[in-house]
Each structure stands twice: as structure tokens, then as C-alpha cells.
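> quick check, what structure comes out for this input:
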Amino acid sequence: MSANKPTNTSYKHSSHKKLNPKKLPPKKLHNSKWTALKPLKKEKHFLVTEVEFDEEGAVIHCLIEAVISNRSYAIDWTDLKNETKWRQGWN
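As a prediction, this is how the structure comes out:
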């Protein structure tokens, strides 16, 4: 077996692709994973569990759930764009 194995650089697994938070499209919010950079009550990792839209496609409700405690919090979805508070993915 050759030590120089060819690698497939074109392979991308879309479920692990992180979006630029500043360009986060609201339709991609549901089931997205987030890490709070300043955790409270030991809650650091969150999952967006609910997103509701109005007739024009604007987000009117966003609910995140803490993975460790299963507590849910309603938030303004645009807060997730704040890179001093949130990082996309579970880090």
C-alpha cells in the first residue's frame, strides 16, 4: 500500500458546514447549533428548536434550548450574529 494516498478534496459534508454568522439566512436557523461564549448556569451549548416566520419571511419567534439542562429561551435571532456572544457550532 502506498504511503501517499490520494485525498478527495472536493468532498464536503453539508450538515457540518458552518455559515458566516453575519450572513446567516433565517431559513437555516432551525436545528442549528450554537455555543455561548459567556455561559450562564453552566449552559454553554444550544440548539435552535423553533423558528416562526411572518407572511413576508421575517423571523417573529426564535427559541433556543440548552443541551445540558433542556431549558428553552426565546431570543432575538439577530443576537446570534453577535460574535462576542455566540459562535456557531458546539466548540
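> alpha carbons only for contacts and neighbour counts from here, please
Fine.
> what's the single longest strand in the protein?
Within the chain, and with DSSP state E defining each element, the longest strand by residue count is strand 43-53.
> if you count contacts, what does that strand end up packed against?
For strand 43-53, the contact count by 3 or more Cα pairs under 8 Å, 6 or more residues apart in numbering; DSSP states H and E identifies strand 33-40, strand 59-66 as packing neighbours.
> buried sites along it?
Using 16 or more other Cα atoms under 10 Å as the burial criterion, the residues of strand 43-53 that qualify are 43-49, 51.
> before we go on, could you also do this sequence so I can check it against the first one:
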Amino acid sequence: MNPIHPKKLHLSKWTAVRPQAKEKHFLVTRVIHAEALPGSVQSTPAVEAVELEAVMSKRSQRIDWRELQDSAQWRQGWL
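Model prediction:
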């Protein structure tokens, strides 16, 4: 399991374990936060998802940020 802190996700680099369409290296270009509930005491809304951009093709995809913790699918950094 990849240890990840949600606050350090933006602009982090990832390598797909099983590349598809020659897309292996990805960059987190956007962190998507859950909507804060009115009257909530949380100062920062929780992270809900991230937008990954393939380095070669510039194609973007949105995934749940917890999927990055699965070391069978993702490796942190560009390997």
C-alpha cells in the first residue's frame, strides 16, 4: 500500500503498473474536494478525487484518490 497524505497530492507523480495505450506516467493536476456541509466544523473539505493527466498524451481522467494507495495499480513517482 502506498502511503499518501491528501494535502500532498497536487502535482505528485505516478506510474501505472499496467500501462494502457502507452500511458505509463501521470501527474496529479487537480485535487477535487467534497462539498462542505453547511454548519460543518471542518475548515477544509475532505479530498474526494484527483484528476490525473497522462504525460505523453495529455489525456485526463478522474479517479478516487484512494485508488492511488493500491500498489498493484500505481507506484509513486516516475519509474
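> got the contact list for the residue most central in space within structure 2?
The centroid of structure 2 falls nearest to Val50 when counting by Cα atoms, centre = their mean (4.2 Å). If you count contacts by Cα atoms under 8 Å, 6 or more residues apart in numbering, Val50 of structure 2 has them with 28-32, 62-65.
> map it onto structure 1.
Using TM-score structural alignment to pair residues, one finds that Val50 of structure 2 aligns to Cys62 in structure 1.
> how far away is the equivalent of Asp70 of structure 2 over in structure 1 from Glu56 of structure 1?
Under the alignment defined by TM-score structural alignment, Asp70 of structure 2 corresponds to Asn82 in structure 1. Note on Asn82 of structure 1: its distance to Glu56 of structure 1, by Cα to Cα, to the nearest Å, is 24 Å.
> which one's more surrounded, the two?
When Asn82 of structure 1 is set against Glu56 and neighbours are counted by other Cα atoms under 10 Å, the residue ahead is Asn82, at 12 against 6.
> where does Arg66 of structure 2 sit: helix, strand or coil?
For Arg66 of structure 2, the reduced secondary structure class is helix; criterion used: DSSP: H, G, I helix; E, B strand; the rest coil.
> what number of residues lie near it?
Applying the criterion other Cα under 10 Å, we find 14 residues in the vicinity of Arg66 of structure 2.
> check contacts around the spatially closest residue to it that is not a sequence neighbour.
In this structure, Arg66 of structure 2 finds its nearest non-sequential neighbour in Ala49, 8.0 Å apart by Cα to Cα, 6 or more residues apart in numbering. Each residue near Ala49 of structure 2 by Cα under 8 Å, 6+ apart is listed here: 31-33, 62-66.
> chain center to stretch 70-79 of structure 2, what's the gap?
Distance, stretch centre to chain centre, for stretch 70-79 of structure 2: 11 Å (Cα atoms, centre = their mean, to the nearest Å).
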